[in-house]
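Visitor: Sequence plus predicted model, see below.
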Amino acid sequence: METVTNKYVVTTSNIDGAPNESNFAICEQVVSLKVLRQPAGEGSDIVVVVKNMYVSIDPYQINRMKSYSCSQGTVSAAAALLPGQAINASGVGRVVGSTHPEFKEGDLVSGALIWGEYTLVKGISLQWLQKLDTNLSFPLSYFAGGVLGSSGLTAYGGFFKVCKPKKGDKVFVFAASGSVGSLVGQYAKLFGCYVVGCAGTKQKVDLLKDELGFDDAFNYKQETDLNSALKRYFPEGIDIYFDNVGGEMLEAAINNMNVFGRVSLCGVISEYTDDSKRAKPDMVAVVYKRIKIEGFLSVDFMDIYQEYISTTIIYLQTGELKAVEDISDGLDSIPTAFVDLFRGNNVGKKIVRISQD
C-alpha cells in the first residue's frame, strides 16, 4: 500500500455560540507512504505517519473554533482553528510510516494527532509524540487524553499543585462526573479529604456516590438556591472548590468558602458558549476570606509529570482509582461526540475510537 485516503473532520465556519453537528464536515486527502518507508535524506522533513486509533474530545476546542477568543493567543494548543483546517487533539495510534530514527512502523504512540483517520506528525508536534509502554496492561484509550493523558495530569496537578490540600479538607467538585472532575474527587478521597460532587442527572450522581467513592453528591439542576444547597452539604464551609464550569456555582461556592479557601479554575464550560452566564463572585468575600483563585493548564504541570504518572498507575493497578470513559465509534461520530459535551450527554472522558488496529 503506497497511498491511503485520509478522512478528517473540519469546521465549516467559525462557531460563536453553542455548536451543532451542521458546523462540521468530513474532508479527504491522499497520503503517500512510499517515501516514509526510508530514512530521511539530508534536508528532508522528518515525518511520522500515524494511523489514529483513539482521539480525545475536549470542550476547550470550542474556543479555538470561535472567530475570536482571548485564549487563542496564549499557548499553541489553544491557537485559533480556521474553517477547513484539520483539528489537532490528543490521541493514540500506530505508526505506519516514518523518517524519524526513533519511531518505526508498528510502534504504538500518543501525542498531538488530528480528528481524522491518519495524522502526519511533523515539526513542533514531534516533541509531544511518545512511544507507549506496551508492558502496561491498560486500555489504549487511557492514553488518549484520559486518565493517563491530559485529563489525568490536569486533575492531579490542579488538585495537588494548585489547591495544596491538607488531610481533612472539605472539597467540592462541580461537573464531578466529567473527565477531570471524576478523577479530582477520587484523588481527594485517596488523600484523605471529605468530598462532595455535583452533576446534572441522577445517573451521574449515583455514579459519584456508588462507584467513585464520593462522600456525597447532588443534582444541581434540582436545586433552586445554590447558596442554600452548598450550606446544606458543607455546614462547616468549603476549603477547596474545583471548578470546571464557572457561572452561578462559582458565585455560590465563593459565598460558602472558608478563610484561606482555594479555588482551582480548570474550565468554565458554561461561559464558552453563553456570555450571559459569566460569573460575578463576591470580591469582598474573596478579599476578606483571603481566598486564592487560580486558573491553569495541564502544560503547567510538566514538572510533576513523573510523580503524577507513577502515582496514578499504582492507583489504577490496585483498583483504588477508576477511569470513567464514554467512547463513541467511528470518525463520523466525532461531531456529535463534541456537541454532546455542551448538552451534558457525556459521562466521564469523551473519546472516539477510530480504529482498533
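Guide: All right, it came through fine.
Visitor: hey, let's count contacts and neighbours off CA atoms from now on
Guide: Noted.
Visitor: for residue 110, helix, strand, or coil?
Guide: With DSSP: H, G, I helix; E, B strand; the rest coil as the basis, residue 110 sits in strand.
Visitor: Give me the number of neighbouring residues for it.
Guide: Residue 110 is flanked by 27 other residues according to other C-alpha atoms under 10 Å.
Visitor: repeat for residue 209
Guide: 16.
Visitor: so it sits in a helix?
Guide: Yes - assessed with three-state DSSP, residue 209 lies in a helix.
Visitor: burial count for residue 45?
Guide: With other C-alpha under 10 Å as criterion, residue 45 counts 12.
Visitor: and residue 51, what does it touch?
Guide: Neighbouring residues of residue 51 by C-alpha atoms under 8 Å, 6 or more residues apart in numbering: 93, 94, 95, 96, 117, 118, 119.
Visitor: dump the residue contacts of the second one.
Guide: Taking C-alpha under 8 Å, 6+ apart as the definition of contact, the neighbours of residue 94 are 50, 51, 52, 53, 105, 106, 107, 108, 109, 357.
Visitor: structure B:
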Amino acid sequence: MTSSAASAPTTHHSVLLASRPHGEPTPENFTIERTPVPEPGPDEVLLRTIYLSLDPYMRGRMSDAESYDEPVPVGGVMVGGTVSEVVASNSDLVTVGDFVIAFTGWQEYAVAPANAVRRLDPSRAPLSTALGVLGMPGFTAYAGLLEIGRPQPSETVVVAAAAGPVGSAVGQIARIKGARAVGIAGGPEKVRYVKEELGFDVALDHRSPDFVDELAAATPDGIDVYFENVGGAVFDAVLPRVNEFGRIPLCGLIAQYNATALPEGPDRSPVLLRRILTRSLTVRGFIQREFVKAHYRQFQEDMAGWIADGRVRYREDVVDGLDKAPEAFLGMLRGTNFGKLVVQVGPDPTRP
C-alpha cells in the first residue's frame, strides 16, 4: 500500500440518516458521528473528501418508497457524489495524490474500489465542477435535452429551476442549438441571473401573480420542449401550451418530493393523458446514467469547449464544512440555494 506523507487521521466525521422524514425533512433526521477512518483492502483506495455534492434526488433516497435505487438505511451514511484526494492506494489504477470523482457520500474519508473512481485533471477545470456543470447535473441537462428533447432551430424550449445546475445548462445548450430558451426561476435575483448572465431569451418568475399570463406572452408560438425537473404548479401552467409533437424530458419532481398524500380534488390524470394523446406528446422519464456509456465522453468534450469559449456559464453555491451539510440540504429543498450546491468538506490543494 502507498500512502501520502500527511497520513490520514485515525477518526473522521460522517453524516448519517437518523430517521426517515415524514413530509419535509428536519435536522433531527440527520446525525453526525465520529468513527474510525477505514483501511483500504486489496484493489481499494482511501479517499479524503474535498467536495460533496448536494442534490434533490437525495430526498428520495431518505425514503423507503419504491424508486430507481435503494434507499439509504437508517443509520447509514447519506449518499452523494464527491471529489476527493487519494491518500492511500492498493491499486496500480490510482496513485496517491490523484484527484478523483467518486460516490462515497457525506463523510470526510471513505474507502472505494479503485476501478469505481474516475481521475480528474485539475488543470482542465476547477475540481468542484466535476460535481456540477462538468458532472452529473450538466450531463443530465445535456443527455435529456439532446437525446429526448431534440430541440430544433427556432423551436421554443422551456425549463423550470432555470437558475439551478440542471436548468441553467438546459437553457444554454438550447441556445447553442439555435432554439429559444425560456427559463422559469423563483425570485427577482434568480430571474435577472437567468436573463442577463446566462443569456436566456426570456426569464419568468413562477412566484409572480401573473405567471400564467406571462408564460403565455413569452411563448406566443407555444412550447416545443419542456424540460421537467419541478412538477407542481409550474407543470400545470406549462402543459396547456405544449405544441403538437412536443417533447417533455422528465428528470425530477422536486415540488412533490415532500408530499405525504395525493393532492386534494378530482383525479386529473385523465386530463393529462388526454393532452398527451391529442397533442401526440412524448413524455420520457430518465435517469442520466442510462446515457453514460454512449454519450458521456462527448458531453465532456462539448461542455468543456462551451465553457472555454464562454457559451456556457455556471454558478456554484459553496458551503464550508461537513457539519453544515444537513442545513444546506434542507435549504436546497426550499429553493434557498443559488447555483450548484456544494459542500467543501476539506482543503482543496489546487486552490490558493
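Guide: The structure has been received and is ready for your questions. All values reported here derive from a predicted model rather than from experimental measurement.
Visitor: Only whichever of the contacts of residue 94 of structure 1 are buried, select them in ChimeraX.
Guide: In ChimeraX, a selection of the buried entries from these looks like this (16 or more other C-alpha atoms under 10 Å):
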select :50,51,52,53,107,108,109
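Visitor: Adding secondary structure and distance to residue 319 of structure 1, write the contacts of residue 94 of structure 1 out as JSON lines.
Guide: Below are these laid out as JSON lines (DSSP: H, G, I helix; E, B strand; the rest coil; distance: C-alpha to C-alpha, whole Å):
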{"residue": "50", "secondary structure": "strand", "distance to residue 319 of structure 1": "32"}
{"residue": "51", "secondary structure": "strand", "distance to residue 319 of structure 1": "31"}
{"residue": "52", "secondary structure": "strand", "distance to residue 319 of structure 1": "28"}
{"residue": "53", "secondary structure": "strand", "distance to residue 319 of structure 1": "25"}
{"residue": "105", "secondary structure": "coil", "distance to residue 319 of structure 1": "33"}
{"residue": "106", "secondary structure": "coil", "distance to residue 319 of structure 1": "30"}
{"residue": "107", "secondary structure": "coil", "distance to residue 319 of structure 1": "28"}
{"residue": "108", "secondary structure": "strand", "distance to residue 319 of structure 1": "25"}
{"residue": "109", "secondary structure": "strand", "distance to residue 319 of structure 1": "25"}
{"residue": "357", "secondary structure": "coil", "distance to residue 319 of structure 1": "27"}
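Visitor: how near is the residue in structure 1 that residue 283 of structure 2 lines up against to residue 349 of structure 1?
Guide: Superposed on structure 1 with TM-score structural alignment, residue 283 of structure 2 falls opposite residue 293. Between residue 293 of structure 1 and residue 349 of structure 1 the computed distance is 25 Å (C-alpha to C-alpha, to the nearest Å).
Visitor: now the longest helix belonging to structure 1: which residue numbers in structure 2?
Guide: Counting by DSSP state H, the longest helix found in structure 1 is helix 305-318. Helix 305-318 of structure 1 corresponds to residues 296-309 in structure 2, going by TM-score structural alignment.
Visitor: now stretch 208-215 of structure 1
Guide: Counting by TM-score structural alignment, stretch 208-215 of structure 1 pairs with residues 194-201 of structure 2.
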